[in-house]
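A.B. asks: structural data only, the sequence is not supplied:
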């Protein structure tokens, strides 16, 4: 059985370990090859985003969750390089209009945080410009960006294509009642399986001393719910749904 609950003490240890990793980055940068500089700066941004994730698992205040967002956005703005993050093939690389999984899921999570924290439009502009410059067409990215840019065209594509899920059907569904029911089913039957190729999949099964489990949270689903403004009462208590980021009137 999948368990999404650990003790507060466990998550505090996870956070301490992640912050230790982050604090070691400046020293590591001194020994890195210059060609790897951007890669490790983006890795720093990913680690800082994971800190937000862990802090949510610790039920910390929104102000604490928001603290590192400006730094994350600036790191991405300055160091996100197409040749690093885009899927490529061949010795003379041909680059495809999609991101490697690690960067795909990172971008998805970061966009979700921007929506859920309702941050300034300038943050959205930075990620929009990066995605558009990379010529990546991803319907989930588009929909999350539409929170601040309502005229944005929503692509029907989503990556990874497998395992196939119904998240785009949820996005395109116009009937709010139907949409709520679809989200309920998606969280219960599809969401976790949709990440079977992610590095964190089944991390709850790892020995606790590895401190690799951050909590399973469907941040992008909550962001979709927020944008649509649909009733979440039928799935609000789902273990993957980060309900504390969605305030009901």
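C.D. replies: On my side now, so go ahead. Because the structure is predicted, anything quoted here is derived from the model rather than measured.
A.B. asks: please count neighbours and contacts with C-alpha atoms only from this point.
C.D. replies: Fine.
A.B. asks: what ranges do the strands span in the protein?
C.D. replies: 86-89, 94-99 (DSSP state E).
A.B. asks: could those strands go into TSV alongside distance to residue 69 and mean neighbour count?
C.D. replies: TSV is the format used below for these (distance: least, Cα to Cα, whole Å; neighbours: other Cα atoms under 10 Å):
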stretch	distance to residue 69	mean neighbour count
strand 86-89	23	16
strand 94-99	21	17
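A.B. asks: TSV please, covering the ones you listed and showing distance to residue 63.
C.D. replies: Shown next, in TSV, are the strands of the chain (distance: least, Cα to Cα, whole Å):
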stretch	distance to residue 63
strand 86-89	33
strand 94-99	30
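A.B. asks: put this next to the first one:
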């Protein structure tokens, strides 16, 4: 294989499993995308306006509340962004711990057992490489046992072994799962969902603390480790 044109080229999405540097680069990228998805919501970007208008409405039910109205108009898009942000971050968490975040091909007999296991628990990178490694397909190096799709959001949150590896508190897992369910309403609008876990006075404080600790601090630490100071994130302040 050495010396062939393209033999030193890797399929970009598979390069993530090559070494720590490439893994950390993708963890940073996923967490940054999650951060920007959160920042793009009215809930987080215009929280002070929402809070002031909410107080104003308590005093006068006819008060004009343009920010609240705007958020209500686009609430499904808001929830979609929140759900996407959490999904990206959870996959970054798994990847940082050297787990495979791609779906493993169940149609290939070589990987069928590993694919079955993946529906129950996260699969470590080394488990895959103990079976097979990169293969040169004439154009680039690929991992033939990986599919294009990544692990399902529902699987991440609702399988015990995934929960253990993600190391989320029960409360935070419940909040994230709430946004997962709300995200799906963009496909099925009108369905009533019980969201008691999201209807709390301190929700914003919980979200901001989580984002700052788990996303911002992790990203900035890896950025310093990789010499990528330009990709550092600023902590959210409410």
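C.D. replies: Sure, I can see it. Remember, predicted model here, so these are calculated numbers, not experimental data.
A.B. asks: would you mind reporting the TM-score between them?
C.D. replies: Once superposed, the chains reach a TM-score of 0.27 (TM-score structural alignment, normalised by the length of the second structure), with 114 aligned residues with a Cα RMSD of 6.2 Å.
A.B. asks: nearest to residue 73 of the first structure, out of the strands of the first structure?
C.D. replies: Nearest of the strands of the first structure to residue 73 of the first structure, taken as Cα to Cα: strand 94-99 at 17.6 Å.
A.B. asks: for that closest one, packing partners?
C.D. replies: strand 86-89 (3 or more Cα pairs under 8 Å, 6 or more residues apart in numbering; DSSP states H and E).
A.B. asks: tell me what the strand it packs on is packed against?
C.D. replies: On a contact count with 3+ Cα pairs under 8 Å, 6+ apart, strand 86-89 of the first structure meets strand 94-99.
A.B. asks: quick one: contacts of stretch 74-83 of the first structure?
C.D. replies: 38, 39, 41, 42, 45, 95, 126, 127, 130, 134 (Cα atoms under 8 Å, 6 or more residues apart in numbering).
A.B. asks: which of those ranks first by neighbour count?
C.D. replies: Greatest neighbour count in those, by other Cα atoms under 10 Å, goes to residue 45: 25 neighbours.
A.B. asks: my guess is that one contacts residue 72. True?
C.D. replies: Yes. Between residue 45 of the first structure and residue 72 there is a contact under Cα atoms under 8 Å: 4.9 Å.
A.B. asks: what is the burial count for the residue lying closest to residue 36 of the second structure once chain neighbours are set aside?
C.D. replies: Distances taken as Cα to Cα, 6 or more residues apart in numbering place residue 85 nearest to residue 36 of the second structure, at 7.9 Å, with adjacent residues excluded. By other Cα under 10 Å, the residues close to residue 85 of the second structure number 24.
A.B. asks: residue 85 of the second structure reaches residue 35, doesn't it?
C.D. replies: Yes. Using Cα under 8 Å, residue 85 of the second structure is in contact with residue 35, at 6.7 Å.
A.B. asks: re the thing from before, and the contacts of stretch 74-83 of the first structure, which is closest to residue 106 of the first structure?
C.D. replies: Residue 106 of the first structure lies nearest to residue 45 out of the contacts of stretch 74-83 of the first structure, by Cα to Cα, at 9.2 Å.
A.B. asks: packing partners of the longest helix seen in the second structure?
C.D. replies: In terms of residue count, the longest helix belonging to the second structure (DSSP state H) is helix 75-96. Secondary structure elements in contact with helix 75-96 of the second structure, counted by 3+ Cα pairs under 8 Å, 6+ apart, are helix 20-39, helix 160-166, helix 170-183.
A.B. asks: quick one: which of these is nearest residue 67 of the second structure?
C.D. replies: helix 20-39 (15.5 Å).
A.B. asks: thank you kindly, that will do.
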